Every structure is written in C-alpha cells, then in structure tokens.
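Undergrad: with the sequence up front, the predicted model follows.
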Amino acid sequence: MTTLLNDPVTRTQAYFAGAWRRTPASFDVIHPGSGQAIGAVADCTPEDARQAITAAETALKEWRQVNPYRRGLILRRWHDLLFAHKEELARLMTLEMGKPITETRGEVHYAASFIEWCAEEAGRISGERVNMRFDHKRGLTRSEPVGVVYAVTPWNFPAGMITRKAAPALAAGCVMILKPAEQSPMTALYLAELWLEAGGPANTLQVLPTSDAAALTAPFMEDERVRKVTFTGSTAVGRQLYRQAANTIKRVSLELGGHAPFLVFEDADLDKAAREVVGSKFRNAGQTCISTNRVYVQRAVAGTFTGILTRLTAQLQLGDPLLDTTNVGPVVEQAGLDKIQAQVQDALSRGATATVGGHVQSGLYFQPTVLTEVAPGSLILREETFGPVAPVVVFETEEEALRLANDSEYGLAAYAYTRDLSRAWRVAEALEYGIVGINDGVPSAAAPHVPFGGMKNSGVGREGGRWGLEEYLETKFISMGIE
C-alpha cells in the first residue's frame, strides 16, 4: 500500500466572507485505502453560513453586472488552471475518496469540460424578440441570473459534481455557496482556490466544509436571499430539501438516487455488452448514481453472457487506488461496505451464486462480484447498491424485461443492448428513465452539452448543456408601448 506519509495536504481552510478561514473546530478527512487521515479541515457552523449569505448577496450585485463575455473569459482561465493542476487534483481526489487515480485523472477532464462549455456559452446568454398582437407594442425577453445559489455536492465525483453546478451558475451571473461532501472537501477548496486565481471575484464561489450538514444547511433554506438550491445525493435527503425549499419558494434542482437496469437481448453483441456492463458497474467501485445495478439477460444467451461477464470481472485488479494498475479501489466508508455485504448475503441466502468475488478482501476493499440466480424480492434488486456487485437475472420476453426494468421508484439511467433496430426504438421509448443508453454503456460521457437528470424519485431538473444553464436563469418579459 502506498504510504501517505510525507504527503502533506494544506487545503484545510474554508473560504467565505472574503477570506480563507480556520474555525474553532475541524474534522479529519480519511483516505479509504488505508484509513489514515490526510488532514483536518475547517468545520463550519450556521453562523458561518449566515456570513457567507451576506457576502454572497453583496458579490451578486457586482457579478451579475459583469459582461457575460468577460465572465466567460474568467471561466476559461479556470478551465486552463484545472489542467495545469491535473496531477495534484487527481491525487487529492484519490486520497479523499479512494477512486483509482486513472479515473480521477479522467475526472479532471470531465470537470473541466463543463467549465469550457459554459465559458463559451456565457457570451451567448440573451433574450429574444417576441411578436406582439398590437401594432403599438414591442416585446422582448431578457435572461437574468436567479441569484444566490446554495449547492450541496457528493463525494463520488469531488470535482465533476462541483463544476457541473458552479460553471453554469457563474456563467449565468449567479454566485454560489458550496457545501462539499464531508468525505471530500479538500478538492472543493482546491477548486475555489483556482477560481480565485483565475480572476473570479471574491465571494462568487464560497466553500464551507462541515461535519454537520443539517445544521449548516438550515440557514440557507430559511433565508429568502438564497434563491436556488442544487443538490446531488440521496433521495431521502433530496425530499427533505424539497420540502424546506417550499417555504421560500426557491428554485430547486435535485439529482438523486438511481437503480439502473441493463438489458441484454439474445441478438446483442455479448462480448461488447459484457465489457460495457463491467465498465458501467465497476468504475469507481460501483459508486456512481448511473452505475448498472441490475443486469437482465434473455434466457437463450444467459449462460454465455454470464460466463463472459464473470471472466472479465475476474480480470479486474482490486487494490491501491494510487497505483496506475488498479481497476477497482476501496469503497468510501464502512457504512457503504456494510450495505454491500448485507445485500450480497441476502441474495446468497435466497439461492443466488457468486460466480466470482462475493467477499471483503481487506479493509474497505470488496471483491468485484457477479451474482447469478438472484431471486425476485432480493434487496439488491430493490435498493441501490453503490458497490462492485453485479446481480444477473434471466428474462424471457421483451415485455418482461421492460416490466422488470421499470419496476423501481428510481428513473435516472438505463441501458439496453440489441441489434434489432425496431426493438432499440421500442425499448428506448418504453424505459422510464431520464438517461437511456442503447448499445452505449456510458451515454453521459458525451458531457458537457447533453442533459443529465432523472424521472420519478431520481430527481427534478437537468444538468449539462442549455438545460443545465437554464436552471440558473430567470426569464423576464418586457413589453414596450411606442407612439
């Protein structure tokens, strides 16, 4: 295991109210690969939140008046700085949450892509002429920033989930106060440092780490000056924020849980489909909201497909996420590992078989696992796993596959493999999901200009592209009478 000693991390101060600040209390950030602390960061309080809101209100008055083209130039410099600090950002993300460094390097590109797109789009934010029914009137619309934004981001994409929210908000002329995940606050602080270095004005992007998310969040939900909340995380927390936002009628974007089905039909390219399942299921140790959670395979090819999937899964290297040779790293924390173990044991107790894996290797490292003969009603078929386990279920007909796939409270992402063009269209249209990949296990890799978001209990609103930018804009209609 690579040692963390002699690798000091200095990004430990919060940034709010115009300064980098230490707080009376702090909390440790733990590397999941070893259990060692990599540093202690400021632990912000509700009073700090109130200071940040006041500072954001002042910053908004100036930032919203900055020419959108100039805002885009600052965003472009921010984008360039991410690449200048690529290795440092990648290593920090791996230290914070255990994602293999080959993936965190890719995440820097992913995060920067949202900044680049929004930098180019900022200067195009405008209104439009509206034809009026009366000769003496002229109409037009004007796009204006929503205002102060409170953002809550998860640990599984410490950089990408921030820029996917901050870049469109800043491009639109909003200002943002960010509460990063407790497991990965240092990446957020690093990004804020680079934003300021790029020329971002003070208090346009503030970062307040905390170990008490509910307490820190309360002032933001209560304050009418905060006009928008954007959250990526669990459906349970999303429901709470949705209810709280109603009191002050805030704009809300919620990207919540997923339980992605992957349908493999008998006419599919089985080798390619299996590779795509592995790529979707096991990246970031299965800890992504769009990871494949349920694999449904048509009976005629179930044995062949499962054999390929088992072989490819067995080839994955589980180990130190700081090594370039590692494919799968640790899960982020013990609670996540406990959930994975509980789901696997439940499935095994109901008659499932682990064709590969099925156990904890050590620490927070769970073996990449394939389960077959998974019984209906198993926990793993009803609950999001967030771990490196692929349950395989056999189906007979297209209708049965769609029924099984849609039998979920979630509707974020779904996948299907088939060579039948008519079936591809039928399945794509019938799947009740916001993102559908047909013969494509990574449809969101086309970011940053495509919409990302879910249906049902997977959230409201979209991120990415013009859809994501519009989440931070208000439309004002202006009617002018002329003589």
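TA: Sure, I can see it.
Undergrad: only C-alpha atoms from now on, for both contacts and neighbour counts.
TA: Noted.
Undergrad: what's the next secondary structure element after the longest helix seen in the chain?
TA: With residue count as the measure and DSSP state H as the assignment, the chain has helix 101-122 as its longest helix. The first helix or strand that comes after helix 101-122 along the chain, using DSSP states H and E, is strand 129-130.
Undergrad: pull out the buried residues from the following helix or strand past that following strand.
TA: Secondary structure here is assigned by DSSP H and E; on that basis, the next helix or strand after strand 129-130 toward the C-terminus is strand 137-145. Residues 138, 141, 143-145 are the ones in strand 137-145 that count as buried (16 or more other C-alpha atoms under 10 Å).
Undergrad: what does strand 137-145 contact?
TA: In this structure, residues lying in contact with strand 137-145 by C-alpha atoms under 8 Å, 6 or more residues apart in numbering are 64, 125-132, 169, 172-174, 472-482.
Undergrad: so who does residue 324 touch?
TA: In this structure, residue 324 makes contact with 100-102, judged by C-alpha under 8 Å, 6+ apart.
Undergrad: recalculate using a threshold of 7 Å.
TA: Remark: with contacts taken as C-alpha atoms under 7 Å, 6 or more residues apart in numbering, residue 324 is in contact with 101-102.
Undergrad: swap in the one 5 residues further on?
TA: With contacts taken as C-alpha under 7 Å, 6+ apart, residue 329 has the following neighbours: 98-100, 285, 318-321, 365.
Undergrad: can you do 10 Å?
TA: The neighbours of residue 329, taking C-alpha atoms under 10 Å, 6 or more residues apart in numbering as the test, are 32-33, 94, 97-101, 282-286, 317-323, 364-368, 388.
Undergrad: do residue 10 as well
TA: Residue 10 is in contact with 38-41, 186, 190, counting by C-alpha under 10 Å, 6+ apart.
Undergrad: take a look at this one as well, against the first:
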Amino acid sequence: MVIERELFIDGKDVPAWERRTTEDLNPYTGGVYATVAAGGPADVVRAVDAAQRAFEPWADTAPSVRRGIFLRAADILEARAAEVVELMAHEVGGVSSWARFNTALAANMLREAAAVVTQPLGEVLATEPADRLSMAVREPLGVIAAFSPWNAPVILGTRSIAVPLAVGNTAVLKPSEDAPIASGLLIADVLREAGLPPGVLNVVTNARTDAAEVAKTLIADPQVRMVNFTGSTRVGRVIGTTAAENIKPAVLELGGKNAVLVLDDADLDHAVDAVTFGAFHNAGQICMSADRVLVHRSVAEEFTVRLAAKVAGLPHGDPADQSTVVGPLITESAARRVSELVAEAVADGARVRAGGGEREGTRYPATVLDGVTPRMRIFREEIFGPAVTVITVEDDDEAVSIANDTEYGLTAGVLTSDTRRGLALAKRLRTGIVHVGDQTVDDEPQAPFGGVKSTGYGRFGGRWGVDAFTATRWVTVAGHHGRYPF
C-alpha cells in the first residue's frame, strides 16, 4: 500500500495549495513508497506566517513546559523504533542497524534540547558607572528556515530543529525530496504527539523540480531570521549565497573528504574493524564516512590484505533484511557516480583489492582501492558511497599533509597505540573533529559538531547550538539620572 502524506502547517495536515503531489521512491525496489504533497511558494508563505504567529507565545512558554515536550518526544520516538526501521528501509534504503542508530541518537538530541532549555540566558558585565546594571542577554531569533538531508534522515531532521525550537525559535522545515517522511514529517508527528503547540514547527515537502524555488522563497521571506542547512557542498554554496544576499546568518554543515591515519604502532585488528565501520556504514553515505586510509608503509600491505578480506565478506542486499550490512545507494545516479569514480581510478593505475566492477541498479559492492594518486578524481572528490582508498605514507608528516590536502575539513581518525603521538597529530589536522584511537564516524548531541573550509561553518550541539540559534543583546539599567553635555 502506498503511503499518502500532506504538508504539516500550523499543527494540521493540509494539502498543497494546488493539491499537487510527488512520488517518494524506494531506492532498493524502485517502486513508489509514498506520495507526498508537492508544496510551492504559496505553501512556504503559509508555513512562515504560521511560524511567525506562533513565535512570541512559544518564546514566552515556561521552560518547564518546553522541557517536558522534548522529553516526551524523545520517549515517543524511541517507542517507534520498529516503525523507523521499516520507514528507513523503504524510503532511503537504510539497513536496520543504521535506522536504530538514527532513532537512538535523535532521541538523545531531543533530550539534549530539553537540557538546553534551562541554560543561562546571559551574563552580567563589568560597567563604568558603579550603580549601573549591564547585561549580555541571549534571546531567540524568530523563524528559522531549516533544511534536512536524506542520508541520516531522523538524526539530521531532528538536529535541524531541536535546539532552535528549545531556545524559543519556531521553524519551517524543508526535508529532502528523497526522505520527506523520515527527515521531516515523522519528526513533526513525534513532536505533535508530545504536545508541541501549532505553528511552532511546520514542514513543507516539495517535488524535486520545485526545490530551488521553494528554498529561495523560504530563505527570502522577511519573517525568516536565520538559515540552518545540512547537505552537499554544491547546494550549500547556493543556500549560503542566498542567505547572505538576504543578510541572514546561516549554519552550514556540508561535505567531507575524511581520513583515517593508521600509524605504524596501530593495533591492526582494531584498525581493520574501525575502518570497515567508518567507510561502509550506511553504504558510505555519511558526511563523516572514511574516504581515505593513510597507512604507514611498514604495515600498509598487511593492513590492506586484512581490510580487503573483511570488506569482501560484508553482506549486501535488501535493507529490510536484518542481516544486511551494505544496502543500496539512494539513487541509480549516485551508484553510477561511484562506479565511474572507481573505473576511472582503475584505468589510471589504481588497484582493486575488494569489490569493484559494475553497479546493479542502485547497488554497488563494497570496494577497497590502493595505488590511488592525486591526479585521480577519487583522490579529491567526496565518494559518498561504498568505496574506500588506501594510501601508503612514509611517515606521520606525509600522512598529515595528505589528510589536509582537501577543500573539506569535517572529521578525522588517528589509530595509534600512543595517545601522546595521536594528540600531537590531532593538533595538526585541519578538521572540525578528530578522534584519536577511533575512526571518523561519531556524533554526540552535547559535543560541538561541524567542520572547516568547504565543509561549512557554525556548530551544532550543547551550548554551541544555543549560541548559533540565539542573538546576544546588550541591556543596561541606569542607577541614576544621567548628566549630559547639552
């Protein structure tokens, strides 16, 4: 049975203004999983108007009430874990373990949002007049334009709105066309059930052909005060430019070309397991996925042989099968791109150690390459699929140089038995996140999450998220009537 969903505006499920719909496809079967409302500019205006009406009442809502809503939402989402597993399998090809991780982390993001509700809202400042009170006060901004991607739909859909709402903003969420339910409408359902007032969160889904117009209308609306975007660097450049043209701040979390450094003293059994997880979880479709493994020459061949053997044994197939580790890519064009990157590299001299070959629809085998050089596209471009490159290095300095030789800067891992050595290298890596003793894929809702360079700017998580989605005002209270020169 095909699921049918409408827009979520002002606390109600409503059809698009022109009653248009669009298809939401299952990437594994190619069949229609759902039809959703295809919102347009008029629907964006309706949603923003609803969010603006809800803003002041929501910002004035008692902290205990707001906290209670987010805590209830976390429990509701966890109780729907089995539903999320089924939804993500059909909508984005996510395997069971990835869907359950999405559920657990998103629930904890909601709990972290509940915790920030009662964080201090300002500080008292030193001031020249002895009897004057001078304060820096943090206040919500207003309506937030939020954009969520498909690849970690429940995590990133939740992250796009949880802290912004918790600190008193309202939001209009535009979810990915590839995951309109998991990265948007599901989250609205959970928060509505938890008691979120009408208009505080609104969700506008759209057809792929209308995406640019819907985004531009949302960002340009004068009632929208900030933009929050997670997605590709290509689209992020457009979003950031549009926000700047409208003189609105933005948080952008974009692509990555992440490296794991395997040093000569690393535990190779652990390194193989860590890299396999970091490179192939969710078929490599995570902004934190390990694209490059930089291995010291003394252990490179042994490491590569072990990695290739493990990767060759990973179960591929139907994401609805509980045993599947590597499911499909999100679209045939995504699988074709990975296949082309690998084929071009092999034609230029790279060696396939596991996987490779042609795609089958949206599926591509988990692949390990070595012999990759800087002239190859796969050396420079984010793979965003089930492939990893192993690059041999002579020493730590060369590993750091190659790791930093990219336009991106999200995360890195350093696998070593010497923590001091690992921390010394971490200081030299130009990424927003570094994990010493681990691979690249990790996330905690209370930690500052974000990157540098073309990975974007701004941080999510804990007090950094509060800083990002509030404005600081200077407020003074005079202790006496001032004396003026005229």
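TA: On my side now, so go ahead. Predicted model, so just to flag it, every value in this text is computed and none were measured.
Undergrad: TM-score of the superposition?
TA: Scored against TM-score structural alignment, normalised by the length of the first structure, the superposed chains reach a TM-score of 0.96; 475 aligned residues with a C-alpha RMSD of 1.3 Å.
Undergrad: tabulate the buried residues of strand 137-145 of the first structure (a markdown table), appending distance to residue 230 of the first structure.
TA: Formatted as a markdown table, those follow (distance: C-alpha to C-alpha, whole Å):
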| residue | distance to residue 230 of the first structure |
| --- | --- |
| 138 | 35 |
| 141 | 25 |
| 143 | 19 |
| 144 | 18 |
| 145 | 15 |
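Undergrad: quick revisit: so which of the contacts of residue 329 of the first structure sit within helices?
TA: Judged by DSSP H, those include 94, 97, 101, 282 as members of helices.
Undergrad: quick one: map the last one onto the second structure.
TA: Residue correspondence, TM-score structural alignment: residue 282 of the first structure in this structure matches residue 280 in the second structure.
Undergrad: how many other residues sit next to its match?
TA: Burial of residue 280 of the second structure is recorded as 26 neighbouring residues (other C-alpha atoms under 10 Å).
Undergrad: could I get the contacting residues of the residue lying closest to it once chain neighbours are set aside?
TA: The spatially closest residue to residue 280 of the second structure, leaving aside those adjacent along the chain, is residue 386, at 5.5 Å (C-alpha to C-alpha, 6 or more residues apart in numbering). Residue 386 of the second structure makes contacts with 279-285, 289-291, 311, 326-329, 335, 338-339, 355-356, 363-368, as judged by C-alpha under 10 Å, 6+ apart.
Undergrad: about what we covered before: could you tell me where the longest helix of the first structure falls in the second structure?
TA: Under TM-score structural alignment, the match for helix 101-122 of the first structure is residues 96-117.
Undergrad: and stretch 248-262 of the first structure, by the same measure?
TA: Using TM-score structural alignment, the residues of the second structure aligned to stretch 248-262 of the first structure are 246-260.
Undergrad: can you pull the buried residues of the matching stretch?
TA: Of the residues in stretch 246-260 of the second structure, 246, 248-260 count as buried by neighbour count, 16+ other C-alpha under 10 Å.
Undergrad: out of those, which are inside strands?
TA: Judged by DSSP state E, these include 250-253, 258-260 as members of strands.
Undergrad: find the residue closest to the equivalent of residue 394 of the first structure over in the second structure in space, skipping its chain neighbours.
TA: Structural correspondence for residue 394 of the first structure with respect to the second structure (TM-score structural alignment): residue 392. When the adjacent residues along the chain are set aside, residue 392 of the second structure lies closest to residue 295, with 5.0 Å between them (C-alpha to C-alpha, 6+ apart).
Undergrad: how about that neighbour, secondary structure?
TA: Per DSSP: H, G, I helix; E, B strand; the rest coil, the secondary structure class of residue 295 of the second structure is strand.
Undergrad: next: residue 466 of the first structure.
TA: At residue 466 of the first structure the chain is in helix, as set by three-state DSSP.
Undergrad: how close does it sit to residue 72 of the first structure?
TA: As for residue 466 of the first structure, its distance to residue 72 of the first structure is 15 Å (criterion: C-alpha to C-alpha, to the nearest Å).
Undergrad: which ones are touching residue 429 of the second structure?
TA: When the contact criterion is C-alpha under 10 Å, 6+ apart, the partners of residue 429 of the second structure are 259, 399-404, 409, 411-414, 423.
Undergrad: nearest to residue 190 of the second structure, of those residues?
TA: Comparing these against residue 190 of the second structure with C-alpha to C-alpha picks out residue 411 as the nearest, at 30.7 Å.
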